[in-house]
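let me see the structure of the following:
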Amino acid sequence: MNENMVKWVQEGNISIPRALLLYYKDMNINENELVLLLHVISFLEKGNDFPTPTEISSRMTISTSQCTELLRKLIQKGFIKIDDGYSNEGIRFEKYTIEPLWQKLVNEYLLNQNAQQKEQNEKNEMDLYTVFEQEFGRPLSPFECETLALWLDDDRHEPIIIKAALREAVISGKLNFRYIDRILFEWKKNGIKTIEQAKSYGNKFRQNSRHSVRTNSEEETSRPEAVPFYNWLEQ
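As a prediction, the model looks like this:
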C-alpha cells in the first residue's frame, strides 16, 4: 500500500445511523443543515469538540457567515447544544454535543414505526373483514362487524389468530360467529398466541376427537346407554 493510500485509510470514516438519512426531512432538517451536522460529527470524532464556522465552511460550499447562521438555527431547533467542558488543568472550554440530535432521531424513528404499525394494523383489519365476507359468501351484518371489532379491540386477538379460528370453523363445518368466538375463548384460555400454536392445538384436538368418537362407538356396542361425546367447541 503506497503512502497516499495509507493516509486515506488513516482518515477513517464517520458513523451515522441510516435513520438520519431516512428521517432528516421529517425532522425539518434541510440538505445544507444535514451536511453541516455531518461535518460537526466528523470534527467531534477527530477530537475537535468546538470547530469554528471557518473550519466547517472550508469543507462546504457556503461562506463562513452562512455557516454561522446555519449553526445558530441548528442550536435554536435543538439539534446541537453547546456544553461546558474542562481540561485536565481545570480550564473551562466550550464544546458541541449532538446528543439532542440523536434523541430527536430516536423519537422520530419511534413515531414512524408506530405510524407504520398502525397503518399495517388497519390494513390487517380491513383484510380480516374481507376474508370473513368471502368465507360467509355475503356482507357481514352490523352485529357481526361489532363482534369482529370486539375480538380485536377488547379481547386483543391478533387478526392472524382470528383468521386461524375462522379456518378451524370452516374445517369443522360450523361456520358461525358463536363457534368462532368459542374457539378464540379456548385458545386464549390455553395461551394460544401464534399461528403455529393454533395449528398444533387444532390438530391435537381433531386427533383427540377422532379417538373419542372411536371409543364411544366401541362402548355403544357394550352399553345400552352410551354417554355422548362433547368437544370444547360444541355449542
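
hey, let's count contacts and neighbours off CA atoms from now on
Will do.

isn't residue 179 right up against residue 235?
Yes: here residue 179 lies in contact with residue 235, judged by CA atoms under 8 Å, at a distance of 6.8 Å.

what does stretch 21-36 contact?
56, 60, 67, 70, 74, 104, 105, 108, 109 (CA atoms under 8 Å, 6 or more residues apart in numbering).

now, which of these sits nearest residue 86?
Nearest to residue 86 among the contacts of stretch 21-36, counting by CA to CA, is residue 56 at 23.0 Å.

next, count neighbours for residue 83.
Using other CA atoms under 10 Å, residue 83 has 12 neighbouring residues.

hmm, it is touching residue 92, no?
No: counting by CA under 8 Å, residue 83 stays clear of residue 92, with 10.4 Å between them.

can you pull the residues that touch both of these two?
Taking CA under 8 Å, 6+ apart as the contact rule, residue 83 and residue 92 have no neighbour in common.

buried set for the top helix by length along the chain?
For the chain, the helix that runs over the most residues, judged by DSSP state H, is helix 99-136. Neighbour-count burial for helix 99-136, counted by 16 or more other CA atoms under 10 Å, picks out 101, 105, 108, 109, 125, 128, 129, 132.

now swap in stretch 202-210 and tell me
Result for stretch 202-210 [16+ other CA under 10 Å]: buried residues residue 202.

ok, and what's touching that stretch?
By CA under 8 Å, 6+ apart, the surrounding residues in contact with stretch 202-210 are 168, 231.

follow-up on the earlier one: out of the contacts of stretch 21-36, which comes closest to residue 17?
Relative to residue 17, the closest of those is residue 105; by CA to CA it sits at 9.1 Å.

for that closest one, give me its contacts.
Neighbouring residues of residue 105 by CA under 8 Å, 6+ apart: 19, 20, 23, 27.

residues contacting the first one?
Neighbouring residues of residue 19 by CA under 8 Å, 6+ apart: 105, 109.

this one as well, want them side by side:
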Amino acid sequence: MDKNIIVSWMEAGMIQVPNLLMQKYKQIGLDEKELTLLLQILSFIETGNEFPTPEQLAERMTISSGECSGVLRKLVQMQFLSIEEGVSEDGIRFEKYSMSPLWIRLADELKFEKKQSDLKLTLLEEHDLYSLFEQEFGRPLSPMECENLAMWLDEDGQDPVIIKAALREAVLAGKLSFRYIDRILFNWKKNGVKTLEQARMQGIQFRQKTKQPTQPTTGTSSKTIPFYNWLEP
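Presented below is the predicted three-dimensional model:
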C-alpha cells in the first residue's frame, strides 16, 4: 500500500464511538439515521468544526440538507443534542453542538437498567426468603407471618440475607418463632450489623458467651449458662 495513503489516513484522525452507544441507541429512542447524524457531528467536532451546517452534514450522508435540518431539530427537541454558546480567545461568541445530552441519556439508561436488575434480584430474594421460612417452619406461613416478613423488608429495611441469618440463629437455638427472630433482628440492628459476616460473628460471640460458666456463689456449684436467649433484654 502507498505510504502516502497511510499517512493521509492517519492524519485524517479517528473518532471514538462508545460501545455503549452502539449497543443502546435503540433503547434510548434513536434510529439509524439519527445515530449516523450524531456520529457525523462527533466527527466534525473531533476535526475542529464544532457547529457543522446541515449542508456540510448532508454532503456525507444520503439525505438532503433539508431533511438533515429536520433531524437536527428533532435531536435537539428530544434532548439528544444541544446547541451551546462558546467564546473564542478573541472574545468572539459562537455556537457549537454539545454531545453531553446524549451521554447523559446513556447514563440514565444504564441507571434504569441497573434499577430493574436490582428489583428483579430483590423480588427473587424475597421469594426465596418466603420459601425458606416455610421450609424451616414445615408449613405455609400465616397471613400475619407474611405481614411480619414484609415489615422487616419494607419498613425496617432489612436485607433478605440478614433475615435468613436470623432465621438460622433461631433454628440453632431451637426457638423457631417470629417473635424470637424479630428480637434477633432488633439486636443486630442496634449493634450495627449490616453484613452476613457481621451477623455470623455476632452469633459466634453470643454462643461463646453462653459456654462460659457462671461464678460460683456460697453454697452453690458452678453451672453452665443455657443457650443465649435473644428475647432477654
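
please state their TM-score.
After superposition, the two chains reach a TM-score (TM-score structural alignment, normalised by the length of structure 2) of 0.84; 230 aligned residues with a CA RMSD of 2.7 Å.

one step back: neighbour-wise, which one of the contacts of residue 105 of structure 1 leads?
Using other CA under 10 Å as the neighbour test, these are led by residue 20, with 19 neighbours.

surely that one forms part of a strand?
No: assessed with DSSP: H, G, I helix; E, B strand; the rest coil, residue 20 of structure 1 is helix; it does not lie in a strand.

residue 153 of structure 2 versus the residue nearest the centre of structure 2, what's the distance?
The C-alpha lying nearest the average C-alpha coordinate of structure 2 belongs to residue 114 (CA atoms, centre = their mean; 4.2 Å). Plainly put, residue 114 of structure 2 is 20 Å away from residue 153 of structure 2 if you go by CA to CA, to the nearest Å.

all the strands of structure 1, residue numbers only.
With DSSP state E, the ranges of strands along structure 1 come out as 81-86, 92-97.

and the helices in structure 2?
Using DSSP H, helices in structure 2 cover 3-11, 19-24, 32-46, 54-58, 65-77, 100-137, 143-154, 160-173, 178-190, 196-211.

got JSON lines for the ones you listed, with distance to residue 228 of structure 2 too?
Below are the helices of structure 2 laid out as JSON lines (distance: least, CA to CA, whole Å):
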{"stretch": "helix 3-11", "distance to residue 228 of structure 2": "74"}
{"stretch": "helix 19-24", "distance to residue 228 of structure 2": "54"}
{"stretch": "helix 32-46", "distance to residue 228 of structure 2": "65"}
{"stretch": "helix 54-58", "distance to residue 228 of structure 2": "76"}
{"stretch": "helix 65-77", "distance to residue 228 of structure 2": "65"}
{"stretch": "helix 100-137", "distance to residue 228 of structure 2": "20"}
{"stretch": "helix 143-154", "distance to residue 228 of structure 2": "22"}
{"stretch": "helix 160-173", "distance to residue 228 of structure 2": "8"}
{"stretch": "helix 178-190", "distance to residue 228 of structure 2": "11"}
{"stretch": "helix 196-211", "distance to residue 228 of structure 2": "6"}
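
which of those helices sits closest to residue 226 of structure 2?
Residue 226 of structure 2 lies closest to helix 196-211 among the helices of structure 2, at 6.2 Å (CA to CA).

straight-line length of stretch 56-72 of structure 2, end to end?
End residues of stretch 56-72 of structure 2 are separated by 13 Å (CA to CA).

next one: stretch 173-182 of structure 1
Per CA to CA, stretch 173-182 of structure 1 runs 14 Å from first to last residue.

other residues contacting it?
136, 144, 165, 166, 168, 169, 233, 234, 235.

now, among these, which is nearest to residue 193 of structure 1?
For the contacts of stretch 173-182 of structure 1, the nearest to residue 193 of structure 1 is residue 165 (11.7 Å; CA to CA).

ok, the contacts of residue 105 of structure 1 in structure 2: which stay?
Among these, the contacts conserved in structure 2 (both residues aligned by TM-score structural alignment, their matches' CA atoms under 8 Å) are 19, 20, 23, 27.

closest to residue 228 of structure 1 among these?
Using CA to CA, residue 19 is the member of those that lies nearest residue 228 of structure 1, at 62.0 Å.

any idea how far residue 189 of structure 1 is from the closest one?
Separation of residue 19 of structure 1 from residue 189 of structure 1 (CA to CA): 41 Å.

next one: residue 80 of structure 1
Using CA to CA, one obtains 52 Å as the distance from residue 80 of structure 1 to residue 189 of structure 1.

again with residue 181 of structure 1
Here the criterion is CA to CA. By it, residue 181 of structure 1 lies 12 Å from residue 189 of structure 1.

out of the two, which sits in the busier spot?
Using other CA under 10 Å as the criterion, residue 181 of structure 1 and residue 189 rank with residue 181 on top: 19 against 9.

what does that one align to in structure 2?
By TM-score structural alignment, residue 181 of structure 1 lines up with residue 182 in structure 2.

look up how far residue 62 of structure 2 lies from its match.
The value you get for residue 182 of structure 2 to residue 62 of structure 2, if CA to CA is used, is 68 Å.

structure 1: matching residues for stretch 118-135 of structure 2?
Counting by TM-score structural alignment, stretch 118-135 of structure 2 corresponds to 117-134 in structure 1.

quick one: residues in contact with that stretch.
Residues outside stretch 117-134 of structure 1 that contact it (CA under 8 Å, 6+ apart): 139, 140, 145, 148, 159, 163, 166.

ok, and the closest non-adjacent residue to the first one?
The spatially closest residue to residue 139 of structure 1, leaving aside those adjacent along the chain, is residue 133, at 5.4 Å (CA to CA, 6 or more residues apart in numbering).
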